[in-house]
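A.B. asks: only the shape, not the letters, is given here:
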């Protein structure tokens, strides 16, 4: 019989976060083991490039779909598959760390459905805005736009918490410290090294996640109804 006062040393992760993490980790494990020559033989070396080609997001391809008014399901699906493919182990590792840390918080505060909505819709929004604003031929892959959407959710919760504590104006801006820090790192990295334009998709993902929180966060519907009644 389990002790009712027993507390696990590590708080269990919400199932939705675990499922997304396992998919991301499983794909990266397969690709990394293939590149190391541990599975798949010689052909495994090209698995990553093949998956980027088959499941990554192409801004040029998206522009073609818009111009021709044709949206094949296989190509549209890239909007939800590209976050699970990474350029390498290091990129995937940081994405998974952000996923676990921020996904746990968002799922516990807003619910697992909200977590999935923020993750996938932010990824879709980040890719679409990336394609519309830029003409970059580089394919977009990696979970950062989606995890930045979770940062948007985290920022929203912190922002509302500070508001509830009576913070106003500049004090509430503390909620945006994390995204400001990440963007500053991007800027410094861009000055020191040649980097791509994926930060556009990441920032767009953050904006999508923050905006979605106005309807996904607990109590926001009631807040909106109260404002409408006051008008």
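C.D. replies: All right, it came through fine. From a predicted model like this one, the values you see are computed outputs, not experimental measurements.

A.B. asks: alpha carbons only for contacts and neighbour counts from here, please
C.D. replies: Noted.

A.B. asks: wait, residue 175 touches residue 158, no?
C.D. replies: Yes. The criterion here is C-alpha atoms under 8 Å, and residue 175 meets it with residue 158 at 5.4 Å.

A.B. asks: with neighbour numbers in mind, choose between these two.
C.D. replies: Per other C-alpha atoms under 10 Å, whichever of residue 175 and residue 158 has more neighbours is residue 175, with 20 against 17.

A.B. asks: quick one: the more buried one and residue 129, what's the gap?
C.D. replies: 24 Å (C-alpha to C-alpha, to the nearest Å).

A.B. asks: got another one to weigh against that:
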């Protein structure tokens, strides 16, 4: 009888912060349900319209926000769209790329800044991206997908790189190479097809994530308070 033990299976989710797993379960669960419904595996004929129904009921509309702003009436069910739209995607591929980026960047942000700070970065960057989309544009296209909050996580990553390069005497502009590459890819892609104005929400989400990191990154809040006391 061999003394060797079979290697135990270790779930990859054991290595992910719980808040990242939580976001993954919601995003993947919704997308798998919609994909299965569109393929006819669940829900019957009505399931074909589930995705469009979710976009209508939980996606973010700049026109709806403008109407609330003009009337001065902030309907809770429409304000909720600022938080719910990142969990709805236009296709399986649209969701897959967003989920992969969220897992990688969310893991980094949660481990460095803490799970609550990572969640705040994700949610508030999504809200900021949607507000910019509504206030800066007059676009009737509904905003859906996790890309604005994911770009907020890229903003957090860029902030950490910016701070690290500053501490080591490196060229801090290198911290923005990732966002520059992504925006460059958007520009190139726009030459071949219509990409819409979702990039406004994404870039705004990045800016929100970078700015919020001054409060979320370890030691930054104490550093700000120290500088204020010295004045």
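C.D. replies: Cool, got the structure. Note that the structure is a prediction, hence the values are computed from the model and not measured.

A.B. asks: three-state assignment of the residue nearest the centre of the second structure?
C.D. replies: In the second structure, the residue lying closest to the centroid (C-alpha atoms, centre = their mean) is residue 149, at 2.2 Å. Following DSSP: H, G, I helix; E, B strand; the rest coil, residue 149 of the second structure is assigned to helix.

A.B. asks: what's it aligned with over in the first structure?
C.D. replies: Under the alignment (TM-score structural alignment), residue 149 of the second structure pairs with residue 146 of the first structure.

A.B. asks: my guess is that match contacts residue 116, does it?
C.D. replies: No. Contact criterion C-alpha under 8 Å: residue 146 of the first structure and residue 116 do not qualify, at 9.8 Å.

A.B. asks: coming back round to it: overlap of the contact sets of residue 175 and residue 158 of the first structure?
C.D. replies: Contact criterion C-alpha atoms under 8 Å, 6 or more residues apart in numbering; residues shared by residue 175 of the first structure and residue 158: none found.

A.B. asks: buried residues in stretch 78-97 of the first structure?
C.D. replies: 78-86, 92, 95-96 (16 or more other C-alpha atoms under 10 Å).

A.B. asks: same question for stretch 14-28 of the first structure.
C.D. replies: 14, 16-18, 20-21, 24-25, 27-28.

A.B. asks: next step: these restricted to helices.
C.D. replies: 16-18, 20-21, 24-25, 27-28 (DSSP state H).

A.B. asks: nearest to residue 150 of the first structure, of these?
C.D. replies: residue 17 (11.5 Å; C-alpha to C-alpha).

A.B. asks: if I pick the residue nearest to the centre of the second structure, what's in contact with it?
C.D. replies: 86, 121-127, 129, 202, 205-206, 209.

A.B. asks: the strand or helix carrying residue 129 of the first structure vs the second structure, average offset?
C.D. replies: Element membership for residue 129 of the first structure (DSSP states H and E) is helix 112-133. When the second structure is overlaid, helix 112-133 of the first structure sits 0.4 Å from its aligned residues on average, using mean C-alpha distance after the TM-score superposition for the first structure.

A.B. asks: which other residues reach that helix?
C.D. replies: Here helix 112-133 of the first structure has contacts from 14-17, 57-60, 62-63, 79-80, 83, 103, 106-107, 140, 143, 145-150, 153, 198, 200-206, 208-209, 212, 216-217, using C-alpha under 8 Å, 6+ apart.

A.B. asks: give the aligned range of that helix in the second structure.
C.D. replies: Under the criterion TM-score structural alignment, helix 112-133 of the first structure matches residues 115-136.

A.B. asks: where does whichever residue in the second structure pairs up with residue 193 of the first structure sit: helix, strand or coil?
C.D. replies: By TM-score structural alignment, residue 193 of the first structure lines up with residue 193 in the second structure. Here residue 193 of the second structure is coil, with the state taken from three-state DSSP.

A.B. asks: what about residue 193 of the second structure, how many residues nearby?
C.D. replies: 8.

A.B. asks: check contacts around the equivalent of residue 39 of the first structure over in the second structure.
C.D. replies: Alignment note: residue 39 of the first structure maps to residue 42 in the second structure; criterion TM-score structural alignment. Residues near residue 42 of the second structure by C-alpha under 8 Å, 6+ apart: 33, 36.

A.B. asks: could you do residue 36 of the first structure as well?
C.D. replies: Counting by C-alpha under 8 Å, 6+ apart, residue 36 of the first structure has contacts residue 45.

A.B. asks: please name the nearest non-neighbouring residue to the equivalent of residue 84 of the first structure over in the second structure.
C.D. replies: Taking TM-score structural alignment, the alignment pairs residue 84 of the first structure with residue 87 from the second structure. In space, and not counting its chain neighbours, residue 87 of the second structure is closest to residue 27: 5.3 Å by C-alpha to C-alpha, 6 or more residues apart in numbering.
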